[in-house]
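Asks: whatever this is, show me its structure:
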Amino acid sequence: MTAPVSPRVLAGVGVGRRAVVGPVVQVREPVEVPEDTVVVRDGVPVPEEELADTVLAAFRTVSADLSARAARSSGSLAEVLGATAQIAADPALAARAKRELAGGKPPVAAVRSAVGAFIDMFTAAGGLMAERVTDLASVRDRVVAVVAGQPAPGVPDLHEPSVVVARDLAPADTAALDLRYVLAIVTELGGPTGHTAIIAGQLGLPCLVQVTGATSLEDGTRVLVDARHSTLEVSPDDAAVEAVAKRTEAERALEEDTAPGATKDGDPIDLLVNIGTAADAERAAAADDARTVAGSGLFRTEVLFLDAQTAPPVAAQQKEYTAALAAFGGRKVVVRTLDAGADKPLAFATLPGEENPALGVRGYRIGRIHPQLMVDQLTALAAAAEATGTQPWVMAPMIATPAEAAEFAADARAAGLAKVGVMVEVPAAALRAKEILEQVDFVSIGTNDLAQYAMATDRLKGDLADLLDRWQPAVLDLVAATARAGTELGKPVGVCGESAADPLMALVLKGLGITSLSMSLGAVPAVRFALRHHTLEQCQAMAAAALAATGPTQARDAVVALLDPTTRDLLA
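Replies: Prediction:
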């Protein structure tokens, strides 16, 4: 008689709340291609004088493939794919590869050496630049595969609902996923606010990152992935599987509630969705026939810019903005002006050689170097507002001072935009929130970057994820300071970072005085449920308990202890 298999639990960092059970499918690692591989075309070795053109063509092929995938995608996925396509198209990479070839290296070695030099440079720079290392490695492996005539690395064909497991998952790999057959994503590397996590959230997939040992699991192994509890259980027993089925059924029932966002005693809060393109807006609006969300709290306009070699003209921008505003039929749409630089380079605007771009010319600061970008964007937004009869809420990212807020507000209002705000993602802005709000109509807190800058921790550094925990009391202090300023001045303060999608945190944010929460569409039902089962007074008590805690675990536990008992199984 065969002994039963004992469950084995691997810990990680969860993204999302769902739990699923399914077989493991491991992502293909890059094929081992010897550095002295002879490049062959039509069965014949490529002449030495044509090798440089062959390598450069491989970079172009990879860039074109990534661009095509970006065009077929939307939102965050399109954004990061476009950025990776820009990396493959970077003339500096191609020039370095040519120099390596001219120095006598064979093609495969030349590509690896060229990209490796940039990987070393980005790694040394740290911060958000280090985030691009995964994308650089993906570009390197894809170019090598094209040069050597090998299949590209990535996700194999899926034939049944599966849990996709990888050491790390580049955006291009994520774009190749057949979502009909993806139950969850699990990686050994990455961080809770990295590319994989953000894209998984957009796609509504439970995700675990930082799961040591995940890549040692054999294909076909049945696992239980629980994003809410940050665990992966190997070979779960029947009782665990049945519990997941019951939990899934209960979570689906939440979607039946389509009432506007509000607490149990009727205190309102706007529940909004994040979008990256007009197509995202149209999909969100189509999925939201009952108008269960109040609009969009974050329209990431940089998606339109990231895959372009030159700045999009005003007419092209106006067309995109008009379509997004029209999709929501007059509902609130908060538009973030160009948030590029650092991990989102622009071919036509990013400064080369910045030593620490995460602390450099990014977001609103790009206007110091390229002021016409902001002028054109505000012009296009004003034209879209006139065309639709809908006034967008326009906000600038990476604002650090009241003077910057005042400058942006003056420019936006001069362009004909009436509702003007800024992002609070720099601690200085949170500490001077009242002075900033005196200059603008509203603010929106980007909790991902706010945590990164407050905790001096790269938000994509997975092994420091504990410092970036959304429950860190120091970060909550900054959110609370901003919310107090809004309450005092009677002006809206929203949250559009990952914290907004956490139902427990949503209760705290409401208790702090936050007036709107923006998240992926799939996160809305659980957040709505949490709010509608707790009074404003309960939310305020939870906020006070979280702020009084000594650490993130204690803060979350304090809130769980105050939950309505009937909601604990679904929320805790």
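
Asks: okay, CA-based contacts and neighbour counts for the rest of this
Replies: OK.

Asks: which SS class is R365?
Replies: With DSSP: H, G, I helix; E, B strand; the rest coil as the basis, R365 sits in helix.

Asks: isn't it up against M398?
Replies: Yes: counting by CA atoms under 8 Å, R365 touches M398, with 7.4 Å between them.

Asks: list the contacts of D267.
Replies: Contacts for D267 (CA atoms under 8 Å, 6 or more residues apart in numbering) come out as L536.

Asks: to compare against the first, here's the next sequence to fold:
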Amino acid sequence: MNTLTGVGVSPGIGFGPAYVLAVQESLVPAPDARHGGDAGAERDRATRALEQVAADLEERGIRTGGEAREILNAQAMMARDPGLAVEVAVLIDDSGATAARAVYEAFGRYRELLAGAGGYLGERVADLDDVRDRAVAVLEGLRMPGVPDHPDHADHTARPYVLIARDLAPADTATLSRDVVSAFVIEQGGPTSHTAILARAMGVPAVVACPGATSIEPGTPVLVDGSSGLVRPAPSEAEVAEATNAAAARKAVLAAASGPGATSDGHAVPLLANIGGPGDVASALEHGAEGIGLYRTEFLFLDRATAPSGQEQESAYLEVLNAFPGGRVIVRTLDAGADKPLAFLPPRGEEPNPALGERGLRLFKINPEIMNEQLGALARAAAQSSAKLQVMAPMVATAEEAAWFVAACGDAGLPSAGVMIEIPSAALRASDLAAEADFLSIGTNDLAQYTFAADRQLGALTMLQDAWQPALLDLIALAAAGAVGRGKSCGVCGEAAGDPVLACVLVGLGVTSLSMAPPALPAVRAALSRHDREQCVLAAQAARAAISPQEARTAARSHLPGLAGLAL
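Replies: Model prediction:
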């Protein structure tokens, strides 16, 4: 086969025999399946099966930890959803459906709602299907869907293997390790899919949105480059040797780079970590994070019937703050609403375009009690820690909104309040926002989505989500200049910060700090340490002068000679 090309979402080189996960048909109980007359016993069977699935998902999350735990806990809550339980009971009582058929139909109705919502909820359809299939398998006495514990591929002696699939459920991805899987190659998905997120957290090379991958013959040796997105079936020995030697050399270089982030001429660039909760702190510390640049607090709120109490929030915040005594911890306030609705808030009607709806700061304005509870919990946590807490709001479009949020933080007793630059209007008028806020932080994922009118969840539009798009670099430069002109800092906390080449360009654009998934920190630290600030500026200028992402990356690299030793 010829070399395949996808989107590299987790850097590194993986090599091994292909294990191609067969496309599994959903377990569909017969439409006319009816129970024997004891509806109560059938309801109990359904309840026990759903609870067994939920407990299994939670146990997998505990074993894995980090972001995987958050994702699997969210799936477990799907299995325990009270609305679904009622729907299952009604189907068993009113139509006489078996437990398996009732579960299948109840999940199907909920599935239609999620699929129709699109965006974040649309992405959760695959998670819901996985929970459904696991529950049906329990009820029917069948093997759980997913990756077998000991895959039967052609070469039994060669491990780890390259796992190839159309898509993967979080429960399967999370329980694998580099000792078992050398790389993931997925036909579907995008940079923000759960497979991509978990692969980065595990440090396993991964390529997504790779058409034709499942046509690779099982057992075929496959070489995977998680940076470039290239997938080579049956590579030559020379190709494998070259790639593995480069990977080994890169690993040695990364291990040698340590200490605070800085360019070779001493220009400080704090390197921070993106986390979803206390479970991610260990990885951040392991990879040398100087602090937290993005604490996504929505994981405390999503997929639950009641809002988290102030005490629950305070404990979660304090655990992270105490992990970085004297360091910086930037907390993003609740980024929910629209395509990430909160079950405990009354619905406000269907939105025709959720990505442009009432989310982030807009949700706070509608529900000030939620904001006051969160800001109060943050203030109490900060009072008990030596960490430097900074709080920022998502989805800020105007200077007026920035001023409103900063005032609310001041009323709560929080000393430092900033805003995220995710909307083009905010980037264009960053100077006005910086006049109101204490700092700015650029979320490149959403900024790209809104700049190019390209849904970040849609794999077909991955090209427009490329952080190397010159127009996006222009907006980042505008935002950084607006902040610097007001004497304020401007960091980047989107996925772009984790690209070592782009990290140098971002510094050249005027960005003052970089926050990323913890495993990306060593490569970024090494790349910065091999170039002075002037080289970063020249690389940024060259990238902005290009007319395509590919040209921008190539042009930037020509000014960054130290990258050659990193094998990036």
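
Asks: can you pull the TM-score for these?
Replies: Scored against TM-score structural alignment, normalised by the length of structure 2, the superposed chains reach a TM-score of 0.91; 558 aligned residues with a CA RMSD of 2.7 Å.

Asks: can you tell me the SS state at A541 of structure 1?
Replies: Taking three-state DSSP, the label given to A541 of structure 1 is helix.

Asks: what sits against it?
Replies: Neighbours of A541 of structure 1 in contact, by CA under 8 Å, 6+ apart: G511.

Asks: distance check, it against G363 of structure 1.
Replies: Plainly put, A541 of structure 1 is 36 Å away from G363 of structure 1 if you go by CA to CA, to the nearest Å.

Asks: ok, for K344 of structure 1, nearest residue in space, not its chain neighbours?
Replies: Once flanking residues are discounted, K344 of structure 1 sits nearest to A83: 6.2 Å by CA to CA, 6 or more residues apart in numbering.

Asks: relative to A387 of structure 1, how far out is that neighbour?
Replies: Distance of A83 of structure 1 to A387 of structure 1, given as CA to CA: 30 Å.

Asks: and these two? Which one has more around it.
Replies: With neighbours defined as other CA atoms under 10 Å, A83 of structure 1 and A387 compare such that A83 has more, 29 against 16.

Asks: report all helices and strands that whichever strand or helix holds the more buried one contacts.
Replies: Per DSSP states H and E, A83 of structure 1 falls inside helix 75-89. Secondary-structure packing of helix 75-89 of structure 1 (3 or more CA pairs under 8 Å, 6 or more residues apart in numbering; DSSP states H and E): helix 51-72, helix 132-148, helix 171-175, helix 195-203, helix 303-306.

Asks: which one of those helices is the most hemmed in?
Replies: Comparing those by mean neighbour count (mean count of other CA atoms under 10 Å), helix 303-306 ranks first with a mean of 25.

Asks: which bit of structure 2 covers that helix?
Replies: Mapping helix 303-306 of structure 1 onto structure 2 (TM-score structural alignment) gives residues 299-302.

Asks: ranges for the strands of the stretch 351-500 of structure 1?
Replies: All strands of the stretch 351-500 of structure 1, identified by DSSP state E, counting those that start in this stretch, fall at 393-396, 419-424, 442-445, 493-495.

Asks: quick one, which of the ones you listed is nearest to D157 of structure 1?
Replies: strand 493-495 (38.0 Å; CA to CA).

Asks: what about the aligned residue in structure 1 for A273 of structure 2, how many neighbours?
Replies: Matched to structure 1 by TM-score structural alignment, A273 of structure 2 sits across from V273. Using other CA under 10 Å, V273 of structure 1 has 28 other residues around it.
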